[in-house]
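Asks: Pasting the sequence and the predicted model now:
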Amino acid sequence: MDRPDCDLDALHRTYRGFALVNPVVAGWELTYRSLIRPLLAIGGDTDAETGGETGAEGGRAASILDIGSGGGDVARMLARRARRDGLSVHVTALEPDARAHTWASGRRRVPGVEFRRGTSGDLVREGRRFDLVLSNHLLHHLDPGELDGVLADSEALAARRSIHSDIRRSPVAYGLFSAGAGLATPLFPGSFIRADGLASIRRSYRPAELAAALRPGWHVQTQPPWRNLAVWNAR
């Protein structure tokens, strides 16, 4: 699905499928409860453009940047989840691929979510800051130079914390996803979900491998059942 000449209809079916698959396999509910909700409850203190939204105790809405947001399902989920908890957030879903950006920004609007096409480097050059910077299933797509660049950009952009969530490579995870995706294939006909998921698991890191690839100041936090979280906290 990363190829520029891939079938566009299949790509769109894949984005729709991710909205169902990610809540099951990506573990963002646990990440939200442990690392995101406590931070959001403090409210926002950055200069991110939040459209005048207010956060905890009348303060500024907490700002979140989702790098490589793809179909936008994680950005939408976080905005909805925070709203259910009575927290005000402004999520910027940043995606460099024109196909993904067009598809995501054309979906039904979710309050507090803004879609933008561009890269993390673009926002660094603009001097933007966000309370929280995150990504989902991005790191295994990057070569070492790109990984270092995204991490450096995250440090410059995150006023409080950055969390890059990715798959933890495991033969068991590969086998279970292969079997589960095979059984679920009728739910996602003509999509890239099974092939993309298996390729992603093969390319992903084990915890020690990811720790060795990170910049100083970052650490790996494992999350059950098969997640690696690359976490950086602003001093």
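Replies: Arrived safely. Numbers count the residues shown, from 1 in each chain.
Asks: hey, let's count contacts and neighbours off CA atoms from now on
Replies: Will do.
Asks: count of neighbours near Arg206?
Replies: 16 (other CA atoms under 10 Å).
Asks: from what I can see it touches Arg169, true?
Replies: Yes - using CA atoms under 8 Å, Arg206 is in contact with Arg169, at 5.3 Å.
Asks: what does the top strand by length along the chain rub up against?
Replies: For the chain, the longest strand by residue count, based on DSSP state E, is strand 158-167. Contacts to strand 158-167, defined as CA atoms under 8 Å, 6 or more residues apart in numbering, come from residues 26, 46, 129-140, 154-155, 200-201, 204-205, 226-235.
Asks: Are any of these buried, and if so which?
Replies: 26, 46, 129-140, 154-155, 200-201, 204-205, 226-232 (16 or more other CA atoms under 10 Å).
Asks: what sits against Asn233?
Replies: Each residue near Asn233 by CA under 8 Å, 6+ apart is listed here: 160-162, 217-218.
Asks: one more time with 6 Å
Replies: Counting by CA atoms under 6 Å, 6 or more residues apart in numbering, Asn233 makes contact with 160-161.
Asks: Next one for the comparison:
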Amino acid sequence: MGILLRTRAAGDIEQMDRTDCDEKLLDNTYRQFWVINRVLSGWRGLYNRELRTMVKPDQSPVTVLDIGSGGGDLAVMLARWADRDGMTMHVTGIDPDPRAAAFAGRRAPMPGVEFRQAHSGDLVREGARFDVVISNHVLHHLQSRELKQLLADSESLAGHKALHNDLIRSTIAFSLFGVAALPFRKSFIREDGLTSIRRSYTRAELAAAAPPGWSVEHSSVFHQVLACRKG
């Protein structure tokens, strides 16, 4: 691994996480995320392996909580895939950032999808439960204390399993993304994507940070999933 990526850059800050970042660039970033998540994040495979087969005997909706849902593209993608497969799914996307919540709230209404400005802890205090709890590209944003809290909240909220999909820090991922993201203009996609990779965990680092009951699993070429399964 190159010197730049040998140590996790936990102290680096992504532009979109700054409260004073350019709002137009931030909106463009949320708008362009759907391409990144559709093509690069590995969620189609995760959906096929982990969600598509979860049909309840009583035919009630499979409930999914998307923590840190950002602009809402993943929640919408999952609901669309489920609908095409004839599966009943309800996806709740939550994000504590008011800017993300506002962007998601401006989306055209999608059956089976709702968004809230909320923290996972808010839903724990409400006594909420979901079949599956997920997140995408959230873990690397968190400090150690925040990571532990997210995982504790996920265990409380998930009835069957929790799946936190995130990047794997590697020289190859950093180099390829640097080239692949060149077409994304007037947004934070490329700059923040490279920062995200520097902030992300190796498999060994994520396994060391995970509490008992959690395991690091393969997701896609450049992604790993921190998973908790309840049978």
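Replies: In hand now; what should we look at? On a predicted model such as this, the values are computed, not experimentally measured, just so you know.
Asks: Which stretches in the second structure count as helices?
Replies: Taking DSSP state H as the criterion, the second structure carries its helices at 23-39, 43-46, 73-84, 98-105, 120-126, 144-157, 171-180, 189-199, 203-209.
Asks: Ok, which of these comes nearest Met54 of the second structure?
Replies: Minimum separation from Met54 of the second structure across those (CA to CA) falls at helix 73-84, 10.4 Å.
Asks: quick check: angle from that closest one to helix 98-105?
Replies: 30 degrees (axes from the mean of the first three to the mean of the last three CA atoms, to 10 degrees).
Asks: next one: helix 73-84 of the second structure to chain centre, how far?
Replies: Its chain's C-alpha centre and that of helix 73-84 of the second structure lie 14 Å apart, by CA atoms, centre = their mean, to the nearest Å.
Asks: Could you do stretch 201-212 of the second structure as well?
Replies: Stretch 201-212 of the second structure has its C-alpha centroid displaced from the chain centroid by 17 Å (CA atoms, centre = their mean).
Asks: ok, now stretch 6-26 of the first structure?
Replies: 14 Å.
Asks: what's the matching range in the second structure for that stretch?
Replies: Per TM-score structural alignment, the counterpart of stretch 6-26 of the first structure in the second structure is residues 21-41.
Asks: And the matching stretch, what's buried?
Replies: Buried residues in stretch 21-41 of the second structure (16+ other CA under 10 Å): 25-34, 37, 41.
Asks: before we move on, what about stretch 143-163 of the second structure?
Replies: Neighbour counts over stretch 143-163 of the second structure (16+ other CA under 10 Å) mark 147, 150-151, 153-163 as buried.
Asks: Need the residue closest to the centroid of the second structure.
Replies: Geometric centre of the second structure, nearest residue: Asn136, 1.2 Å, by CA atoms, centre = their mean.
Asks: quick one, what contacts it?
Replies: Asn136 of the second structure touches 165-166, counting by CA under 6 Å, 6+ apart.
Asks: contacts for the match of stretch 6-26 of the first structure?
Replies: 71, 73, 186-189.
Asks: what do you get if the cut-off is 10 Å, keeping everything else the same?
Replies: With CA atoms under 10 Å, 6 or more residues apart in numbering as the test, stretch 21-41 of the second structure has contacts from 14-17, 42-44, 70-74, 76-77, 99-100, 103-104, 136-137, 165-167, 177, 181, 184-190, 192-193, 219-224.
Asks: Quick check: Gly17 of the first structure vs Gly58 of the first structure, distance?
Replies: 37 Å (CA to CA, to the nearest Å).
Asks: typo on my end, it should be Val91 of the first structure
Replies: 18 Å.
Asks: These two: which has the busier surroundings?
Replies: When Val91 of the first structure and Gly58 are compared for neighbours, Val91 comes out ahead with 28 against 10, by other CA under 10 Å.
Asks: Tell me which residue of the first structure matches up with the residue nearest to the centre of the second structure.
Replies: By TM-score structural alignment, Asn136 of the second structure lines up with Asn136.
Asks: which one in the second structure is furthest away from the centre?
Replies: Most peripheral residue of the second structure (CA atoms, centre = their mean): Asp58, 28.8 Å.
Asks: OK, contacts around that residue?
Replies: Contact analysis of Asp58 of the second structure by CA under 10 Å, 6+ apart lists nothing.
Asks: How much space separates it from Leu176 of the second structure?
Replies: According to CA to CA, Asp58 of the second structure and Leu176 of the second structure sit 45 Å apart.
Asks: Could you double-check that Arg80 of the first structure lies in contact with Pro111?
Replies: Yes - in this structure Arg80 of the first structure lies within contact range of Pro111 using CA atoms under 10 Å: 8.3 Å.
Asks: Mind listing the shared neighbours of the two?
Replies: Joint contacts of Arg80 of the first structure and Pro111 (CA under 10 Å, 6+ apart) are 88-89.
Asks: Please identify which of those two sits among more neighbours.
Replies: The neighbour count for Arg80 of the first structure versus Pro111, taken as other CA under 10 Å, is higher for Arg80 (19 against 14).
Asks: how about that one, what does it touch?
Replies: 74, 86-89, 110-113.
Asks: out of those, which is most surrounded?
Replies: Busiest of the contacts of Arg80 of the first structure [other CA under 10 Å] is Val89, holding 30 neighbours.
Asks: Pretty sure Met77 is one of the things that one touches, is it not?
Replies: No - using CA under 10 Å, Val89 of the first structure is not in contact with Met77, being 11.7 Å away.
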